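Colleague: Compute the structure for the input listed below.
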Amino acid sequence: MSKPHTPHFPGGPASHPHPDAHTEQRIRTFHPRRGRVTHGQRAALERRWADWGVDLDGTPLDLDKLFADADLAPDRPVVLEIGFGMGDATAAMAAADPGTGILAADVHTPGQGNLVHLAEREGLRNVRVANGDAVVLLRDMLAPESLAGLRVYFPDPWPKARHHKRRMIQPEFLALAVSRLRPGATVHCATDWEPYAEQMLEVLTAEPGLVNAYATTSGYAEPRPAFRPMTKFERQGIAKGHVVHDLVFERR
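Modeller: Just a heads-up that it's a prediction; the model follows:
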């Protein structure tokens, strides 16, 4: 395996934590995005990345050690969130549920910096920020049945038909994710792109390890679960007339 590229700045997340992953012939859970890192975001990463950050380089991850200073119970639940944007909703959920560890994965450096800044400002010791491809995390770094939940909120819908294969919620990815969930764990997805919601519902329903918590109604969680804060992207979608669908499934 190649060595991870050096960070964008000293003490920060690696630019390519698992370079070999980019050569694999598979669909990845992210689309590389670069943006300007503010002084505050950079300072937060430099102060806290060594304690709260993890580069997804393929090294097996011990969740007990990762959250050792978070004052969680010995059997602490840890939820994986993939694609947290700027982290505002993640921070709000962490504050509302301090007994749950949130491992939040993304590749957007400004978002990583903002979430670390929010966690530091609000004293949220139950947040850890993962940098890189979540498939590497799920496949190589997490033990089976180690997670209490999976959250995927407003992933890229790839609206063009020829790009649908790039969507994250696909049978192969879901089967891998489910293998890392403990019995009773929750899978919670949300999208404001109705055709993607329909695909999500189809793929999640077809996964034998999951059961729809709203199977007796429309299949979607209605109304929107109160514990999920409304995101900036969600508000933008609603302003454009988009309908938001939440999907909640449980691990058998």
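
Colleague: all contacts plus neighbour counts: C-alpha atoms, from now on.
Modeller: OK.

Colleague: residue boundaries of the helices in the stretch 101-250 of the chain?
Modeller: Taking DSSP state H, counting those that start in this stretch to define them, one finds helices in the stretch 101-250 of the chain at 109-122, 134-136, 171-179, 194-206, 232-239.

Colleague: now the other sequence, so there's something to compare against:
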Amino acid sequence: MTEPTISPATAQPETAAVPASEGAPPAGVAYPKTIKSFVRRAGRTTTGQAKAFEDLGPRFVLPYAPTPIDANAVFGRAAPLVLEIGFGMGEATAHIASVRPGDNFLCCEVHEPGVGALLKRIGEQGLANIRILQHDAVEVIDHMLPPGSLDGIHIFFPDPWHKKKHNKRRLIQAPLVAKLAARLKPGGYLHCATDWQPYAEQMLAVLSAEPLLANTAEGFAPQPAYRPLTKFENRGLRLGHGVWDVVFVRQH
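Modeller: A predicted model of the protein is given here:
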């Protein structure tokens, strides 16, 4: 797919969903069953995160099941559904859910301290519009999200796999983008962000080549108001690092 959103393998933003096997093909339509959409990161769950798991996990963490999700039943209401792939420590996720209370957010993350951290934020901020799936996002997309079921998708700071020989491990590849586009409703959006320019250029090229998607900007998009600057992102900006947002919409 450190802190908030999704982190690069280096000291950049969050932890994110990325294929894990050495020399593996990108996540997409055809891939060996052993390929996952993430890399498990080392980390220790704090006492506060463990308590959040105990107190809030039964309500906010959903069990994975290879059947289409009934979002209205899961959230207890009918509302636009946004999928987030890899939220790291959940800082941006909690912020977005708080400023968009009318939307439901289904968030995939396998990193246990990150799930605990987001649960802790949910409790502290009284958020009711987040549900978490601690499971491989590719399997969630394949088996739980039917075509046309999503109003939006967020993928913030996925692992950039800086070395050229590792670029094939990046999450944003044509086969996966085709899956994501198919699950958007007409007018639904796909929003990606990265602080690694070569990956930003790849994102723009891959999304531009998907026939179901149309760019909302001439090239890179302005940062949408709902996406906050995390403390890691602010640190990077102070060091002169750029951040690129790419926002496309489903055409038909």
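
Colleague: mind putting the helices of the stretch 101-250 of structure 1 in a markdown table, distance to Asp88 of structure 1 included?
Modeller: Below are those laid out as a markdown table (distance: least, CA to CA, whole Å):
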| stretch | distance to Asp88 of structure 1 |
| --- | --- |
| helix 109-122 | 7 |
| helix 134-136 | 20 |
| helix 171-179 | 24 |
| helix 194-206 | 23 |
| helix 232-239 | 9 |
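
Colleague: export those to a markdown table and tack on mean neighbour count and distance to Gly149 of structure 1?
Modeller: What follows is these, written out as a markdown table (neighbours: other CA atoms under 10 Å; distance: least, CA to CA, whole Å):
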| stretch | mean neighbour count | distance to Gly149 of structure 1 |
| --- | --- | --- |
| helix 109-122 | 23 | 20 |
| helix 134-136 | 21 | 14 |
| helix 171-179 | 18 | 9 |
| helix 194-206 | 17 | 14 |
| helix 232-239 | 14 | 21 |
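
Colleague: Of all the ones you listed, which one comes closest to Lys160 of structure 1?
Modeller: Closest of the helices of the stretch 101-250 of structure 1 to Lys160 of structure 1 is helix 194-206, at 10.7 Å (criterion: CA to CA).

Colleague: Point out the other helices and strands that the closest one packs with.
Modeller: Here helix 194-206 of structure 1 touches helix 171-179, strand 210-212, strand 245-251, going by 3 or more CA pairs under 8 Å, 6 or more residues apart in numbering; DSSP states H and E.

Colleague: picking up where we left off before, so which of the helices of the stretch 101-250 of structure 1 comes closest to Ala44 of structure 1?
Modeller: Among those, the nearest to Ala44 of structure 1 by CA to CA is helix 109-122 (5.2 Å).

Colleague: against structure 2, where does that closest one fall?
Modeller: The alignment of helix 109-122 of structure 1 onto structure 2 (TM-score structural alignment) spans residues 112-125.

Colleague: hmm, back to that, distance to Gly85 of structure 1 added to the helices and strands packed on helix 194-206 of structure 1, as a markdown table?
Modeller: Formatted as a markdown table, those follow (distance: least, CA to CA, whole Å):
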| stretch | distance to Gly85 of structure 1 |
| --- | --- |
| helix 171-179 | 20 |
| strand 210-212 | 26 |
| strand 245-251 | 18 |
